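1. Here's my sequence, what's the structure:
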Amino acid sequence: MTTSYILVLYYSRHGATREMARQVARGVELGGLEARVRTVPAVSSECEAVAPAIPEAGALYASLDDLKGCAGLALGSPTRFGNMAAPLKYFIDGTSSLWLGGELVGKPAGVFTSTASLHGGQETTLLSMLLPLLHHGMLVTGLPYSESALLETRGGGTPYGASHHAGADGKRALDEHEIALCRALGQRLATTAAKLDIA
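-> Now for the predicted structure:
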């Protein structure tokens, strides 16, 4: 029997989005499902650049099978000019076979991001990640205002998904509200997948 899992798929360059992924995964586990944490390799303008088959540190690289077999998806990226980072988009752009087969239709999905500045495009980045998920027929969960941290946060946090303000140097740690919202997103994905009888 295959264990149901929520795929927590992210790209992180400086570690903030990776820490968010860890907190989302914790929320998935609090919701009663396994969290499968995966990342994607960086892209390079040099034709000779090849990523190692296994990253030197952190999560393993995602495969299409990880995505195909998930009961739900949490997708995370740092902000790049109000958009998702190129490595994550490159991976998502390669999911046509899953789209053709309807493999993700009806599965819950949520998104998360980290930005250097407080108003550095958090919401547009989250929306940019939602677009391909909607094309795949996934069900967007978002974060409802019943999450009290959404009303109290002085850093990241939006109804579109979890977010984090990393600061200009990228070193600002997640605060209590940002952690709570990351965990809430993961837990919401797990409980939604169970209610949909996908888990």
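2. Every contact and neighbour count from this point should use C-alpha atoms.
-> Will do.
3. gap between stretch 95-108 and the chain center?
-> 17 Å (C-alpha atoms, centre = their mean, to the nearest Å).
4. Can you pull up the most central residue in this structure?
-> Against the mean C-alpha coordinate of the chain, by C-alpha atoms, centre = their mean, the closest residue is residue 75 at 2.2 Å.
5. Wasn't it part of a strand?
-> Yes - membership of residue 75 in a strand is supported by DSSP: H, G, I helix; E, B strand; the rest coil.
6. Determine the set of other helices and strands touching the top helix by length along the chain.
-> Counting by DSSP state H, the longest helix found in the chain is helix 176-195. Applying 3 or more C-alpha pairs under 8 Å, 6 or more residues apart in numbering; DSSP states H and E, we find helix 176-195 packed against helix 16-30, strand 72-80, strand 108-115, helix 148-152, strand 162-165.
7. could you redo the ones you listed as TSV and give each row distance to residue 136?
-> Output for the helices and strands packed on helix 176-195, formatted as TSV (distance: least, C-alpha to C-alpha, whole Å):
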stretch	distance to residue 136
helix 16-30	22
strand 72-80	12
strand 108-115	10
helix 148-152	28
strand 162-165	21
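8. In this structure the residue nearest to the centre of the chain contacts residue 131, no?
-> No - contact criterion C-alpha atoms under 8 Å: residue 75 and residue 131 do not qualify, at 11.7 Å.
9. this one as well, want them side by side:
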Amino acid sequence: MSDHILVLYYSRNGATKAMANRIAQGIESKGMQAKIRTVPDISDGIEFKQPIVPSEGDLFVQKADLKACAGLALGSPTRFGNMAAPLKYFLDSTSSQWLSGALVDKPASVFTSTGSMHGGQESTLLSMMIPLLHHGMVLAGLPYTHPELHSTTTGGSPYGATHYAHREKSSKLSDDERALCFAQGQRLAMIAQKLTTL
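-> So this is what the prediction gives:
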């Protein structure tokens, strides 16, 4: 069984990438590896804008990464209360993984970033959960035992970690957001470890 969790994200201004890195730290604090991957931009014609291998930054996800992972953390900035098109485009192409059951019974969590406080964080998280449920994944949110969910004045949700970037599109996470991302990674790793022993 795999000993790593796939942290898959799309980021335009860096905030979702910062969240992915912090979630990966939480995963690795529990003794599992985090494999961070992203998806390429797409053009108006729904074609990839970038080469197969990026010139810098995280590598692009491959379909084989889904089968190989022990769990999945999925992140996207919000686009009108929904996940961003590049991530949706990738998920829409995973029919063969759905048919083969590549993700069945693996744990998953979701995370997002918005430029405004009420910019659709929770609906974006819910939109990312739907294809994961179709894939048969076990969804893990953030329980209210995390004190930051009670104290945060920035991001944070029981549906998954969130970041409020304000108008200046800041990718700097608040202390509460950093704590919740880390906790989400830890929880995902703990659940993956428990499920692999069943």
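10. Fetch the TM-score of the aligned pair.
-> Once superposed, the chains reach a TM-score of 0.96 (TM-score structural alignment, normalised by the length of the second structure), with 198 aligned residues with a C-alpha RMSD of 1.6 Å.
11. how about the residue of the second structure most remote from its centre, secondary structure?
-> Computed with C-alpha atoms, centre = their mean, the maximum C-alpha offset from the centroid of the second structure is found at residue 45, amounting to 25.4 Å. Under three-state DSSP, residue 45 of the second structure falls in the coil class.
12. now swap in the one 10 residues further on and tell me
-> Secondary structure state of residue 55 of the second structure, per three-state DSSP, is coil.
13. Pull the number of nearby residues for it.
-> 9 (other C-alpha atoms under 10 Å).
14. Next one: it from residue 40 of the second structure, what distance?
-> Distance from residue 55 of the second structure to residue 40 of the second structure, counting by C-alpha to C-alpha, to the nearest Å: 12 Å.
15. Same check on residue 13 of the second structure?
-> From residue 13 of the second structure to residue 40 of the second structure the distance is 14 Å (C-alpha to C-alpha).
16. higher neighbour count, the two?
-> residue 40 (22 against 14).
17. ok, now how distant is the more buried one from residue 128 of the second structure?
-> For residue 40 of the second structure relative to residue 128 of the second structure (C-alpha to C-alpha), the value is 17 Å.
18. now residue 118 of the second structure
-> Residue 118 of the second structure is 18 Å from residue 128 of the second structure, by C-alpha to C-alpha.
19. Ok, residue 29 of the second structure next?
-> 25 Å.
20. And the helices and strands packed on helix 176-195 of the first structure: which comes nearest residue 97 of the first structure?
-> The closest approach between residue 97 of the first structure and any of those, judged by C-alpha to C-alpha, belongs to strand 72-80 at 17.1 Å.
21. Compute the inter-axis angle for the closest one and helix 176-195.
-> 150 degrees (axes from the mean of the first three to the mean of the last three C-alpha atoms, to 10 degrees).
22. who does strand 72-80 of the first structure touch, helix- and strand-wise?
-> strand 5-10, helix 16-30, strand 108-115, helix 122-135, helix 176-195.
23. What is the corresponding segment of the second structure for the helix or strand that comes right after it?
-> Using DSSP states H and E, the next helix or strand after strand 72-80 of the first structure towards the C-terminus is strand 83-84. Alignment note (TM-score structural alignment): strand 83-84 of the first structure is matched to residues 82-83 of the second structure.
24. average distance between that stretch and the first structure?
-> Mean deviation of stretch 82-83 of the second structure relative to the first structure after superposition (mean C-alpha distance after the TM-score superposition for the first structure): 0.1 Å.
25. Please enumerate residues in contact with that stretch?
-> With C-alpha atoms under 8 Å, 6 or more residues apart in numbering as the test, stretch 82-83 of the second structure has contacts from 76, 77, 120, 123, 124, 125, 127, 128.
26. what lines up against the last one once you look at the first structure?
-> Just to be clear, that refers to residue 128 of the second structure. Match for residue 128 of the second structure (TM-score structural alignment): residue 129.
27. Tally up the residues packed near that match, please.
-> Neighbours of residue 129 of the first structure (other C-alpha under 10 Å): 23.
28. Nice, that's everything, thank you.
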